[in-house]
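Engineer: Provided below for reference: sequence and predicted model.
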Amino acid sequence: MRNILRTAVVGLAAAPLALGHTWIEQMRNVNDKGEYVGEYGYPRGMVGKTDPGFNGNSMNWELPGSNLQGNVFINESTPLCHPSQRKQVQSSDKYPRLQAVPGGFIAMRYMENGHVSLPNNQKGKPKKAGTVFIYGTTDPKEDETLATVLQWSQDGQGGNKGGKLLTMNDFDDGRCYEVNSSPISTQRQKSDPNFAMGQVVEGAPGNYPLFCESSVQLPKTADLGKPYTFYWVWQWNTVPGADPGLPAGKDEYYTTCIDVDVASANVALAADAESKFALGQQDAMTIAVSDFASRTALMTDVMKAEVGPIFSSKPTGAASSSTAGAPAATGGAPFLNTTISAAPTGIPTLTGRPGASSTLSLGNADVVTVTDTVYVTVTAAPEATQPAASAVTPRAAHIIRHKNGAKFRSMFTE
């Protein structure tokens, strides 16, 4: 049985990528030594990739995506949370909330899905695969909107003052990767080898992808015995003028809505994590990224990288004022492989990049079925520090949505 499981791990690690789908899959507490400690924690409404019925939309929440009927820019009513994450409810007992300590650091872990290891797949995207903004509140709303939360500031005085901006991290944490043949992945497989939980072989090369992580500190003022809510917001917009199909640019956000239970250290940090799930859910990494307590981001002002009109015709509130406790802007958004030109007015017809997530099925311990949707790599002029990625696969299926909701499928070959 052990040999069968090890073969399954290699198969999963080598599965092709489905770009554009990322969400928080697990959380860990991080102690002062940078070690993961305590039990695992999970977002609201968690569905694991190996759970029956999992599909690309079970956890993925792209905004605006297809959620706003063809619009390429967010608006005032864009819903923040996935429909299964709008209530403070866990999906099952096996996916509990993380128990976290006031003032303690938390690693929010997610797969990079090619955004880090294959950075040249799409035009006009930001360096470091964009920015993760993490917001916190003790008063979550079921009908919370993205625009409302983006106006929260670090001092809690931005927007409607319903919460605060806690931190900003580059999406690329500096060590994460999918297992592929790209220069970034191959280098990181050597520097940070990874295995599935229970499959570590001393001296052997790693055979498993390594989660990226966002590092966030639970406020020291968080009340023991009460839940605290995090909103994980990944901004990955397309700059105007870079993609001929998106002359005005495109908003692209992904969110995960998460509650943690605030507990004392002897409760939250003492328990040993147990392997409760099928292979593919947990890995053997035991330490957080080295700079977990001092993470930075190239883009520190979420509104500076917003390409749509939502904040351009009205005051941005405290989120853009240095006196209100918001982070200072770094200037224009740093983008990869981008040529900026004047964008025409109006909204493009197409909604931009489609996406579909790989579906992994582990019906029993002996069989692994991998169903995937993969894409042809589009390589622009490589940047000096970011080598062009090689082709992922010789075929791809793209679904493109028009504003009127119609769909068509086209097949491409190299």
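Structural biologist: Okay, I see it.
Engineer: hey, let's count contacts and neighbours off CA atoms from now on
Structural biologist: Noted.
Engineer: wait, what's in contact with residue 171?
Structural biologist: Under the criterion of Cα atoms under 8 Å, 6 or more residues apart in numbering, the contact partners of residue 171 comprise 128-132, 212-214, 234.
Engineer: brain fart, residue 255
Structural biologist: For residue 255, the contacting residues are 23, 60-62, 80-82, 231-234, by Cα under 8 Å, 6+ apart.
Engineer: Narrow those residues to those in strands?
Structural biologist: With strands defined by DSSP state E, the entries of the contacts of residue 255 inside them are 62, 231-234.
Engineer: Correct me if wrong, but residue 3 is in a helix.
Structural biologist: Yes - with DSSP: H, G, I helix; E, B strand; the rest coil as the criterion, residue 3 is assigned to a helix.
Engineer: how near is residue 206 to residue 179?
Structural biologist: 9 Å (Cα to Cα, to the nearest Å).
Engineer: Quick check: the two most widely separated of the ones in strands among the contacts of residue 255?
Structural biologist: Taking Cα to Cα as the measure, those reach their widest spread between 62 and 231, a distance of 13.9 Å.
Engineer: how long is stretch 15-33 end to end?
Structural biologist: Terminal residues of stretch 15-33 are spaced 34 Å apart (Cα to Cα).
Engineer: Same question for that stretch: list its buried residues.
Structural biologist: Taking 16 or more other Cα atoms under 10 Å as the neighbour-count basis, stretch 15-33 is seen to contain the buried residues 15-31.
Engineer: more neighbours, residue 206 and residue 179?
Structural biologist: Legend: neighbour count by other Cα atoms under 10 Å for residue 206 and residue 179, higher for residue 179 (26 against 22).
Engineer: just to revisit the earlier point, which of the ones in strands among the contacts of residue 255 are buried?
Structural biologist: Buried among those (16+ other Cα under 10 Å): 62, 231-234.
Engineer: second one coming, line it up with the first:
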Amino acid sequence: MARKQAILLLCIAALSMSHSWVERLMVFHTDGAMVGAPGYARGTVSRLDPSFNDFQMQHLLPQSSESGITPTDRICKATQTIGNYTAEFPSLQAWPGAFIALQYQENGHVTLPQLTPQKKDSGTVYIYGTSSPSDEDTLASIHRVWNEHGTGGDGRGRLLVSRRFDDGQRYQINEGPISKERQNRYHKVAMDPQGADLWCQNDLRLPLDVRRRYSLYWVWDWPTAPSDALPEGKAEIYTSCVDVDIVSDIEQGKMSFVDGQDLNLAGIKEQLVDKE
């Protein structure tokens, strides 16, 4: 019994040390269900690759625990350059005004909060969009600088949405009370690629004026709260960079969300209906 408990604790600790990135993007039908082929973040590496590890996808800023965010810290991981896609992991194809989801795993940051007592909560995700991306784009020139009106900073992009990291439904299977409660409330049949887990998602509507390629910067801001040891707290930010290929000039119609759909494919009503 003691050995089993030790193994369980090690598994939970490993889970809490894993961090999150955009695993997949999907387009929504106007009923609020995901349809079509998935898209991915730039430079996606398969979790099924024998050599896979989190650091191939994780982009943490600041890069050193001894420093803060610097003016030269790039918002995208070095492997996530513009257009870096493969046939196995292509970019999302969408159209002006499309409703889309950016999905990611919660990795215990929501369902096991006791493992990160230095955090006030699971943080906030900011999603920025631009038709004029650059591989030289920096976090400091975009995050909390670009605004929803497109007038912040250099004016090349805008803040599309800000969402809580915890979307209120999602979970990974573990023995924590939050996970157990959500497993009961939001029960679903296991389905790849999520398995028995229910991934988090940020849902949004693309601007109506996008053409050709539109780039998204997903920024998860998860600061450490101020304490005696860290009076000013500490920045901890993770990013994923994504390209969306705009394949049609046809604009998507009004969202008429249908309740009671399969949770493997359903969007979050509150995030979709307020973006019409």
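Structural biologist: On my side now, so go ahead. Note that the coordinates shown come from a computational prediction; the quantities given were computed from them, not determined experimentally.
Engineer: TM-score for these two?
Structural biologist: Once the chains are laid over each other, their TM-score by TM-score structural alignment, normalised by the length of the second structure reads 0.84; 255 aligned residues with a Cα RMSD of 2.7 Å.
Engineer: got CSV for the buried ones among the ones in strands among the contacts of residue 255 of the first structure, with distance to residue 76 of the first structure too?
Structural biologist: Formatted as CSV, those follow (distance: Cα to Cα, whole Å):
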residue, distance to residue 76 of the first structure
62, 16
231, 17
232, 19
233, 16
234, 18
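Engineer: Out of these, flag the one nearest to residue 2 of the first structure.
Structural biologist: The shortest separation between residue 2 of the first structure and any of these is 36.7 Å, and it belongs to residue 232 (by Cα to Cα).
Engineer: Please pull up the equivalent of the closest one in the second structure.
Structural biologist: Aligning on TM-score structural alignment places residue 232 of the first structure opposite residue 218 in the second structure.
Engineer: repeat for residue 40 of the first structure
Structural biologist: Matched to the second structure by TM-score structural alignment, residue 40 of the first structure sits across from residue 38.
Engineer: In contact with the closest residue to that match other than its chain neighbours, which residues?
Structural biologist: Leaving out its chain neighbours, the residue that sits closest to residue 38 of the second structure by Cα to Cα, 6 or more residues apart in numbering is residue 26, at 5.1 Å. Neighbour list for residue 26 of the second structure: 34-39, 92, 100-102 [criterion: Cα under 8 Å, 6+ apart].
Engineer: among the residues you listed, which ones are buried?
Structural biologist: Applying a neighbour-count criterion of 16+ other Cα under 10 Å, the buried members of the contacts of residue 26 of the second structure are 34, 38-39, 92, 100-102.
Engineer: Which ones among those residues map onto strands?
Structural biologist: Secondary structure assignment (DSSP E) places 34, 38-39, 92, 100-102 from those within strands.
Engineer: what residue of the second structure takes the place of residue 286 of the first structure?
Structural biologist: Under the alignment by TM-score structural alignment, residue 286 of the first structure pairs with residue 265 in the second structure.
Engineer: what sits against that match?
Structural biologist: If a contact means Cα under 8 Å, 6+ apart, then residue 265 of the second structure has 33-35 as its contacts.
Engineer: And for residue 194 of the first structure?
Structural biologist: Shown in contact with residue 194 of the first structure (Cα under 8 Å, 6+ apart): 200, 206-210, 283-285.
Engineer: Try it again at 6 Å.
Structural biologist: With contact taken as Cα atoms under 6 Å, 6 or more residues apart in numbering, residue 194 of the first structure is in contact with 206, 208.
Engineer: Where does the alignment partner in the second structure of it sit, in terms of helix or strand?
Structural biologist: For residue 194 of the first structure, the aligned residue in the second structure is residue 188 (criterion: TM-score structural alignment). Under DSSP states H and E, no helix or strand contains residue 188 of the second structure.
Engineer: Secondary structure element holding residue 10 of the first structure?
Structural biologist: helix 2-13.
Engineer: any chance you could map the helices in the first structure?
Structural biologist: Across the first structure, reading from the start of the chain, the helices by DSSP state H fall at 2-13, 146-150, 183-191, 265-268.
Engineer: which one of these has the most crowded surroundings?
Structural biologist: Using mean count of other Cα atoms under 10 Å, the stretch among those with the largest mean neighbour count is helix 146-150, at a mean of 21.
Engineer: and that helix, how far from the chain's centre?
Structural biologist: When distances are taken as Cα atoms, centre = their mean, to the nearest Å, helix 146-150 of the first structure is centred 17 Å away from the chain's centroid.
Engineer: ok, and what's touching that helix?
Structural biologist: By Cα under 6 Å, 6+ apart, helix 146-150 of the first structure touches 76, 78-80.
Engineer: In JSON lines, list the residues you listed along with neighbour count and distance to residue 400 of the first structure.
Structural biologist: Listed next are these as JSON lines, based on neighbours: other Cα atoms under 10 Å; distance: Cα to Cα, whole Å:
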{"residue": "76", "neighbour count": "11", "distance to residue 400 of the first structure": "25"}
{"residue": "78", "neighbour count": "18", "distance to residue 400 of the first structure": "21"}
{"residue": "79", "neighbour count": "22", "distance to residue 400 of the first structure": "22"}
{"residue": "80", "neighbour count": "30", "distance to residue 400 of the first structure": "23"}
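Engineer: Before I go, just wanted to say thanks for your time.
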